[in-house]
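In: Predicted model follows, preceded by the sequence.
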Amino acid sequence: MDFIKPYIQIIEERLSQLNFPDEPENLYSPIKYSLSVGGKRIRPALTLISAELFGSTIEQAVPAALGVEIFHNFTLIHDDIMDEAPLRRKQPTVSAKWGRDIAILSGDVMMIMAYQQFQHYSGDKLSLLFSLFNKTAVEVCEGQQMDMNFETQRNVTVDEYIKMITLKTSVLLAASLQMGAIVANASAQNQEAIYAFGKNLGIAFQLQDDLLDTFGSEDDFGKKIGGDILARKKTFLFLKAFENATGEEKKLLEEAYFSYKKPNPDLVKQIFKSTAADKLCREEIEFYLKKSLDSMNNINVSHPNIELLKNLSEQLIHRTV
């Protein structure tokens, strides 16, 4: 993804320039750590790319992009607490390094810091950005709650799962793009089209993430492989495998996901393959990728960033990390 490196470098530079109080040190150190241990910076880069696409300058879009990235990292801190995850981006999570209570409080401050970035705007632009950000933040929390509910809910449908990942993951990707459009005063039609592009791309992105969590390389992926299976998360892979399994395979899946016995990730992976769940997941990824790319046809401006976004979407979906 070399072609978006200039946008990512801008985000990295501006994140490094954020000022934090010296005290309490154990409140702000986790925030600095969270923002400095890497990450793809895809969401804020999309904000910059979108703003440029619709005629704004990158500089005008930087505060919105930083707000998106700070909020995203806040959600990761709290997500890792709930998942009791030891690693994020090949590094100890904030909760593993500083403890649960500090991680919660540092995450709360990051949410406030995200709001502060939007205060760089005024008038209708501020109102539109705040409205979109608030709607998206609530949806992300709704998606997280659905994800948690699914862990103990026996019957989950594929449609329910797609709704959950839409809320938990894809709406923030979509909002990142629409925020750039808002900064650029893009038309309502163009805002709707770029949002639809991001929403469908986000669904495909999360399905690919689920696939990598099960079949990826821990060295490449940056976190423990098989974590979704150990957490008994009812991903698309599980739902399709359970739907297609018969006899002994279904019994083994029931034992792995609905008993007190610790799941065996290797055994579950074998069942995912034998039931063609992995193949079906890849097909679903391509379906949402196509929907995403089709949305770009509704954008009525001409700019090189349209092709950039199309190329980026292909690379994101076919990534290994």
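Out: All right, it came through fine.

In: drop to CA atoms for contacts and neighbour counts, all remaining ones
Out: OK.

In: what about stretch 133-152, distance to the chain center?
Out: How far stretch 133-152 lies from its chain's middle: 12 Å, per CA atoms, centre = their mean, to the nearest Å.

In: what about V301, which helix or strand?
Out: Secondary structure here is read from DSSP states H and E; on that basis V301 sits in neither a helix nor a strand.

In: Could you find the closest non-adjacent residue to it?
Out: F54 (7.3 Å; CA to CA, 6 or more residues apart in numbering).

In: what about the one you found, how many neighbours?
Out: Residues lying near F54 (other CA atoms under 10 Å) number 24.

In: Quick check: the gap between it and H303.
Out: Separation of F54 from H303 (CA to CA, to the nearest Å): 8 Å.

In: ditto for D220
Out: Computed with CA to CA, the distance linking D220 and H303 is 33 Å.

In: Report the contact partners of the closest residue in space to Y33 that isn't next to it in sequence.
Out: Spatially, and ignoring its direct neighbours in sequence, Y33 is nearest to V94 (7.9 Å; CA to CA, 6+ apart). Applying CA atoms under 8 Å, 6 or more residues apart in numbering, we find V94 in contact with 30, 33-34, 77, 103.

In: I'd like to know which of those residues is nearest to K40.
Out: Nearest to K40 among the contacts of V94 is S34, at 12.9 Å by CA to CA.

In: which ones are touching the closest one?
Out: Applying CA under 8 Å, 6+ apart, we find S34 in contact with 73, 77, 94.

In: Tabulate the residues you listed (TSV), appending secondary structure.
Out: Below are the contacts of S34 laid out as TSV (DSSP: H, G, I helix; E, B strand; the rest coil):
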residue	secondary structure
N73	helix
I77	helix
V94	helix
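
In: which among the residues you listed gets closest to G247?
Out: Nearest to G247 among these, with distances taken as CA to CA, is I77, at 40.3 Å.

In: Run a quick neighbour tally on the closest one.
Out: 25.

In: alright, now check it against this:
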Amino acid sequence: MHIDSFVDVLQTELTNTQYGQQPPELYDPIRYIMSLGGKRLRPLLTLMGTYLFTDDWQKAVRPALAVEVFHNFTLMHDDIMDQAPLRRGNPTVHEKWNPNTAILSGDVMLVNAFELILNVAPDQLQTALTRFSRTAAEVCEGQQLDMNFETRWDVTETEYIEMIRLKTSVLLGFALELGGLIAGADAQTMKLLYEAGVNVGIGFQLKDDLLDVYGDPAKFGKQVGGDIIANKKTFLLIEALEQGTGQLRDDLDGWLRRTDFDKAEKVRAVTAIYDQLRIRTITEQRIDAYFSKGFACFEQINADPTRKAVLLEFVQQLIGRES
């Protein structure tokens, strides 16, 4: 099996899926956001998690799509909260239509996601629904913590890691766990798949934080330094606030307080402070640690090495990305 085989089947299912018809104002935004693309890594992880243990991995396609629909539901509502004008280079749903439509269409997407998860086998349904419901709640908990952090300057590294675990990583863990459940894996294997996904997910988010400051603008896909300009509480800023003392801390506080500034100058100045505090090295060490934890979980999973190699290749490609 090659990764493209999973991508092709998933894309066909995405194209053919009907979310509803009437009224069109309710369902057109769903079709729109689902057509904007994206890495589709969550449903692909579900399919590969199933393929680890069975050739009949296509029975996971509809439940895998549930994970992707849920993910896009969170994006639709996050964009409203963030007042974001663009999503993947296109107008966000609340900009193309209006916030009320985006809220209601997002609500229906959540319902659609639960309808899709019902495609697991009856004897697996209660476990799937229980775990999906818990994960969905945790993603919302993470989003609330992220909003709470906007007005706090005392956010610790531990708090930040917990926030990104909830907001982004538990859904990656669930995606893999769901694949194992559909394939009939035992409870210990499902736990390993979940922990692998969570740890790799934390590594991904920390890498996003790092790339926002140190990424190649031509590859990153968005403005480098955007987090610095917005005073966003990222791992790098939290570490700098914890590590900085004396003049360096005063300089950093000064840039954080300024409301009138040249964006390029602020990015250069704050990046220089990060350089002096070795924040890049600290972040890279944390990223490597979480990726290593994830791969340690993968190593413990008892599956055909050739099947496992497909999943590991996909994860390695994601780890190596620069956008």
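Out: Happy to help now that I have it. Computed from a predicted model, the values in this text were never measured in an experiment.

In: that older thread, need the contact list for the residue nearest to V301 of structure 1.
Out: Here F54 of structure 1 is in contact with 181, 184-186, 301 (CA under 8 Å, 6+ apart).

In: N200 of structure 1 versus that one, what's the distance?
Out: Separation of F54 of structure 1 from N200 of structure 1 (CA to CA): 20 Å.

In: Equivalent analysis for Y288 of structure 1, please.
Out: According to CA to CA, Y288 of structure 1 stands 5 Å off from N200 of structure 1.

In: Between the two, tell me which one has more neighbours.
Out: More neighbours surround N200 than the other of Y288 of structure 1 and N200, with 25 against 21 (other CA under 10 Å).

In: The helix or strand containing that one against structure 2, how far on average?
Out: Secondary structure from DSSP H and E places N200 of structure 1 in helix 188-215. In the superposition against structure 2, helix 188-215 of structure 1 averages 1.1 Å from its aligned positions (mean CA distance after the TM-score superposition for structure 1).

In: Which SSE is immediately downstream of whichever strand or helix holds P30 of structure 1?
Out: Taking DSSP H and E as the criterion, P30 of structure 1 maps to helix 25-36. Next in sequence after helix 25-36 of structure 1, counting helices and strands by DSSP H and E, comes helix 42-53.

In: Helix 188-215 and that next one, what's the angle between them?
Out: Counting by axes from the mean of the first three to the mean of the last three CA atoms, to 10 degrees, helix 42-53 of structure 1 lies at 150 degrees to helix 188-215.

In: what about stretch 54-66 of structure 2, start to end distance?
Out: End-to-end span of stretch 54-66 of structure 2 (CA to CA): 20 Å.

In: can I get the contacts of S34 of structure 1 in TSV with distance to S131 of structure 1?
Out: As requested, the contacts of S34 of structure 1 are exported to TSV (distance: CA to CA, whole Å):
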residue	distance to S131 of structure 1
N73	20
I77	24
V94	29
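
In: out of these, who's nearest L312 of structure 1?
Out: Taking the contacts of S34 of structure 1 together and measuring to L312 of structure 1 by CA to CA, the closest member is N73, at 21.4 Å.

In: how close does that closest one get to K251 of structure 1?
Out: From N73 of structure 1 to K251 of structure 1 the distance is 39 Å (CA to CA).

In: Counting neighbours around each, name which of these two comes out higher.
Out: Neighbour count, other CA under 10 Å: between N73 of structure 1 and K251, N73 has more, with 19 against 12.

In: So what does that one match up with in structure 2?
Out: Under the alignment (TM-score structural alignment), N73 of structure 1 pairs with N72 in structure 2.

In: mind listing what its match touches?
Out: Residues near N72 of structure 2 by CA under 8 Å, 6+ apart: 33-34.

In: how near is it to K39 of structure 2?
Out: Using CA to CA, N72 of structure 2 is found at 12 Å from K39 of structure 2.

In: circling back: check the mean deviation of the helix holding P30 of structure 1 from structure 2.
Out: Superposed on structure 2, helix 25-36 of structure 1 shows a mean distance of 1.4 Å to its aligned residues (mean CA distance after the TM-score superposition for structure 1).

In: number of nearby residues for the closest residue to Q223 of structure 2 other than its chain neighbours?
Out: Closest residue to Q223 of structure 2 apart from its sequence neighbours, by CA to CA, 6+ apart: P217 at 6.7 Å. Neighbourhood size, P217 of structure 2 [other CA under 10 Å]: 16.

In: does P217 of structure 2 really touch V224, like I thought?
Out: Yes. Counting by CA atoms under 8 Å, V224 is a contact partner of P217 of structure 2 at 5.9 Å.

In: how about the helices in the stretch 201-323 of structure 2?
Out: 217-220, 226-229, 235-243, 246-257, 263-276, 279-300, 305-319 (DSSP state H, counting those that start in this stretch).

In: and among those helices, the most buried is which?
Out: For these, the largest average neighbour count (mean count of other CA atoms under 10 Å) is found in helix 235-243, namely a mean of 20.
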